[in-house]
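Asks: Next one to model:
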Amino acid sequence: MSACERKRELRRRRSRTSKLNKLKSKLPKATQSEKTEIARKLRNLTPGAEELIDRWKLVESDR
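Replies: Predicted coordinates:
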């Protein structure tokens, strides 16, 4: 793997982490429909979304 590709990978990881932190900070005040929307965005954002949805207890709001 070239150094340039590594930098891109790290940038993607950092931006994904910052987006996850923003979504997580919105959770305490979120309504049911907002929690469903957060779960949808998580699924589009990261491959490990189902684990995060379980950990953040969004399962009930998504079904």
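Asks: okay, CA-based contacts and neighbour counts for the rest of this
Replies: Will do.
Asks: quick one: contacts of the lengthiest helix in the chain?
Replies: Here the longest helix in the chain is taken by residue count, with DSSP state H as the criterion, and it is helix 3-26. Residues outside helix 3-26 that contact it (Cα atoms under 8 Å, 6 or more residues apart in numbering): Ile38, Leu42, Leu45, Thr46.
Asks: Before we compare anything, build this one as well:
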Amino acid sequence: MGRVERGRELARKRKRRAKLKRYRAEFAKASNETDKAEILEKARKISPFAVLEDAPSK
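Replies: Have a look, this model is predicted:
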């Protein structure tokens, strides 16, 4: 038996969160700006307002 709509929504949310967690880890390990830009672009596709880095302190 297939999933009902709410189950699919929750599965998509869980997958999106897991993927963003992986992207955050990759972003933290990235050494140059080119790699960081690529990872940020991928993250923006699945979650446009996701924050991968801490805001600079003033």
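Asks: where does the TM-score land?
Replies: Here the superposed chains carry a TM-score of 0.73, computed using TM-score structural alignment, normalised by the length of structure 2; 51 aligned residues with a Cα RMSD of 1.8 Å.
Asks: on that earlier part again, would you list the buried entries among the contacts of helix 3-26 of structure 1?
Replies: Burial by neighbour count, 16 or more other Cα atoms under 10 Å: within the contacts of helix 3-26 of structure 1 this picks out Ile38, Leu42.
Asks: Make a markdown table out of the contacts of helix 3-26 of structure 1 and add secondary structure and distance to Leu27 of structure 1.
Replies: Conversion of the contacts of helix 3-26 of structure 1 to a markdown table gives the following (DSSP: H, G, I helix; E, B strand; the rest coil; distance: Cα to Cα, whole Å):
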| residue | secondary structure | distance to Leu27 of structure 1 |
| --- | --- | --- |
| Ile38 | helix | 8 |
| Leu42 | helix | 12 |
| Leu45 | helix | 16 |
| Thr46 | coil | 17 |
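Asks: could I get the contacts of helix 3-26 of structure 1 as CSV with distance to Glu5 of structure 1?
Replies: What follows is those, written out as CSV (distance: Cα to Cα, whole Å):
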residue, distance to Glu5 of structure 1
Ile38, 30
Leu42, 24
Leu45, 20
Thr46, 19
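Asks: and which of the contacts of helix 3-26 of structure 1 is nearest to Ser61 of structure 1?
Replies: Nearest to Ser61 of structure 1 among the contacts of helix 3-26 of structure 1 is Ile38, at 10.0 Å by Cα to Cα.
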